[in-house]
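**Q** Predicted model, plus sequence, below.
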Amino acid sequence: MSDREILAQFLEMLAAEKGRAQNSLKAYERDLSHFLENSNTGFMNASAENIREYLAFLHAEGMKAGTVARRLSAIRQLYLFMYRDGLRADNPATNIESPKLDQPLPKVLSETDVDRLLDTAEQQAQSGKMEDQRLHALMETLYATGLRVSELVTLPRRAVGTDTTMIMVRGKGGRERMVPLGNKARLALLSYLKSLNETKKEESGYLFPSRGKEGHLTRRRLGQLIKDLAVAAGIMPSSVSPHKLRHAFATHLLAHGADLRAVQQMLGHADISTTQIYTHVLEERLKNLVLTKHPLSDG
């Protein structure tokens, strides 16, 4: 199979199985084509050393650390795909570290940013370590549900089962609401729970237990884990937090035509005026679109 055929299959998988948007697919294609054109070997025969040499080449060319990290993230996803599909018996990108970021990137989490965060979390979860699988489950659940961080870390273990499609959440003021879970988040949670059960740690009533006095993963620790993940994904850590993923959940839903009332219910806002803040982002985007793209505009 040729390199271009492998790349085409990889992009097809991203579109079919992960629902990646065209802009995201084009970004993956650009990054992987650049690797192919500037490495010393093709996808099938590349070694960990070949990948490191390519990263050194990018640094020598003066490329920003964020761009290098982003391209490494794309390479990791490609080789995870090849390994899973039996195209390769190994994954040469497994133990290659991302560069430290020293350049600011956009603070708004785009859909492409979120894709890279989730892809990187999924790739790390292939280590089989319970902690990596936990972070993957946390990330998928955050973006799939838009939960407040306090709601997420205090979810009871019984909240998720084999056939769970809706989870009951207790929000501010003790108000309860039902939130759709989504298949990717459910599968990530089930994989994490299997790993958690196999560790035979002390039983806890929480879905994300901890040895601390609270008995569950803390908000602060989750924030630290997400910032570490951002570095690995090539995204400025200051632009990522649990609350910003909640913002991304709401903004991206509305951008794809979701009803404002439905988003209000999922977020657990008592007043719809609180939810309307997300429409301001979309209104500004539409305004810029008209001003720059309309045939009668000056742009």
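**A** Now that the structure is in, tell me what you want to look at.
**Q** hey, let's count contacts and neighbours off CA atoms from now on
**A** Noted.
**Q** and residue 268, what does it touch?
**A** 171, 172, 177 (Cα atoms under 8 Å, 6 or more residues apart in numbering).
**Q** what about versus this one:
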Amino acid sequence: MVDHEERARLPEPLAKAAEGFERYLAAERGRSAHTVRAYRGDVDALLIHAVTEGVATLDGLGLPLLRRWLGEQSAAGMSRSTLARRAATARSFTAWALREELLDVDPALRLKAPKQDHALPAVLQQQQIQRLMAGLADAAAGGDATALRDHAMVELLYATGIRVGELAGTDIDDVNRERRTLRVLGKGNKERVVPYGLPAGTAVDKWLARGRQALAGDHSGHALFLGQRGGRIDQRTVRTVVGRVFAALGDTSATGPHTLRHSAATHLLDGGADLRTVQEILGHSSLATTQLYTHVSVERLRDGYRQAHPRA
């Protein structure tokens, strides 16, 4: 990660280019704050490397330099997925610089990175989900506001397969309690409506009826889920809650909310949902991304076969 002191030592032409690219990502491309930070960090790392090679303006960027930058990181043990992301960032940055006439040619057109490892995502078994939800329901039975909130959040994450940032950004008006649907603002500011089931609906109803008012304050606004101080819940708190719930299971190494998203997608496919439906629910722009879960389902079938069949 690039620190502020390193960033401050960039020559002015390079620093201005990085700042302009950051504004472009946020204002014109509508990227999330998290994505913008990641891209800016990658660009800063590239430009700091360029400075070590004596480069002070964008004209000094060339394909050999870009390849040396990736090569050094590969030699240091950086993962293929990170290298692929950094190569993609470099290509986006130089393409933007060309459009802005900061470069005469695009040096990254032929830049390649190692193919990413497509590791299958971790998923919970349906029995684990049942135990997890039962534990949350028991904790919420006493009426504690935080317990009611945590139960509703985890139920909704699994029921809808939404991302943690989408959950944190949800307002009360986004919930159609009669039809049991949730309006979600996803990546690229794309809106979608996803259904959820009766257990999640019951948990959300209890949170709204008995829990939310106990945490609400002057800064609550219309946020569906609230933190301890009454403001909109932040993603870190959601991750902490989910991590604690997973740890209580005792038989999984899962740690984050994305496991609930993976599990929801896999269980939908296991239950017979078609790929296009799952794509719409998850908000994937490409069907290829959703297809990863078909491999997860096949692997689960193979595992069950190997464990159960006498001649496996």
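**A** All right, it came through fine. Keep in mind that this is a model prediction, so the values were computed, not measured.
**Q** where along the second structure do the strands fall?
**A** Ranges of strands in the second structure, per DSSP state E, are 175-176, 181-185, 191-195.
**Q** returning to that earlier point: I'd like to know which of the contacts of residue 268 of the first structure are buried.
**A** Neighbour counting with 16 or more other Cα atoms under 10 Å marks residue 171 as buried within these.
**Q** Please list the residues outside stretch 167-185 of the first structure that contact it.
**A** Under the contact criterion Cα under 8 Å, 6+ apart, stretch 167-185 of the first structure has outside partners 137, 140-141, 144-145, 151, 155, 159-160, 164-166, 265-266, 268.
**Q** Any chance of a ChimeraX selection covering the buried ones in those?
**A** Buried residues among these (16+ other Cα under 10 Å), as a ChimeraX selection:
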select :137,140,141,144,145,155,160,166,265,266,268
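**Q** okay, among the contacts of stretch 167-185 of the first structure, which ones form the most distant pair?
**A** 137 and 265 (22.5 Å; Cα to Cα).
**Q** returning to what we had before: list just the one of the strands of the second structure that sits closest to residue 122 of the second structure.
**A** strand 191-195 (22.5 Å).
**Q** Mind listing what's buried along that closest one?
**A** 193, 194, 195.
**Q** Could you dump those into TSV and include distance to residue 87 of the second structure?
**A** Output for those, formatted as TSV (distance: Cα to Cα, whole Å):
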residue	distance to residue 87 of the second structure
193	34
194	34
195	37
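**Q** residues in the first structure aligned with stretch 89-108 of the second structure?
**A** When the first structure is aligned by TM-score structural alignment, stretch 89-108 of the second structure has no counterpart there.
**Q** Check stretch 129-147 of the second structure too.
**A** Counting by TM-score structural alignment, stretch 129-147 of the second structure corresponds to 114-132 in the first structure.
**Q** on that earlier part again, so of the contacts of stretch 167-185 of the first structure, which ones are in helices?
**A** Those of the contacts of stretch 167-185 of the first structure mapping onto helices are 137, 140, 141, 144, 145, 151, 265, 266, per DSSP state H.
**Q** Map the third one across to the second structure for me.
**A** Counting by TM-score structural alignment, residue 141 of the first structure corresponds to residue 156 in the second structure.
**Q** Identify the single longest helix in the first structure, thanks.
**A** Scanning the first structure for the longest helix, with DSSP H as the assignment, gives helix 65-84.
**Q** ditto for the second structure
**A** The second structure, longest helix under DSSP H: helix 287-308.
**Q** That helix against the first structure, how far on average?
**A** When the first structure is overlaid, helix 287-308 of the second structure sits 2.6 Å from its aligned residues on average, using mean Cα distance after the TM-score superposition for the first structure.
**Q** Residue 160 of the first structure matches what in the second structure?
**A** In the second structure, residue 160 of the first structure lands on residue 175 (TM-score structural alignment).
**Q** how close does the spatially most central residue of the first structure sit to residue 108 of the first structure?
**A** Centroid-nearest residue in the first structure, with Cα atoms, centre = their mean: residue 118, separated by 2.1 Å. When distance is defined by Cα to Cα, to the nearest Å, residue 118 of the first structure is 16 Å away from residue 108 of the first structure.
**Q** and if you look at residue 59 of the first structure?
**A** Look at residue 59 of the first structure and residue 108 of the first structure: by Cα to Cα, they are 26 Å apart.
**Q** Residue 138 of the first structure too?
**A** Counting by Cα to Cα - residue 138 of the first structure and residue 108 of the first structure are separated by 20 Å.
**Q** Settle it for me: which of these two has more neighbours?
**A** residue 138 (25 against 13; other Cα atoms under 10 Å).
**Q** Provide a list of residues in contact with the more buried one.
**A** 152, 189.
**Q** residues of the match of stretch 129-147 of the second structure that come out buried?
**A** Residues of stretch 114-132 of the first structure classed as buried: 114-125, 130-132 (neighbour count, 16+ other Cα under 10 Å).
**Q** that older thread, how far away is the match of residue 141 of the first structure from residue 42 of the second structure?
**A** In terms of Cα to Cα, residue 156 of the second structure sits 34 Å off from residue 42 of the second structure.
**Q** returning to what we had before: start and end residues in the second structure for the longest helix of the first structure, please.
**A** Going by TM-score structural alignment, helix 65-84 of the first structure sits over no part of the second structure.
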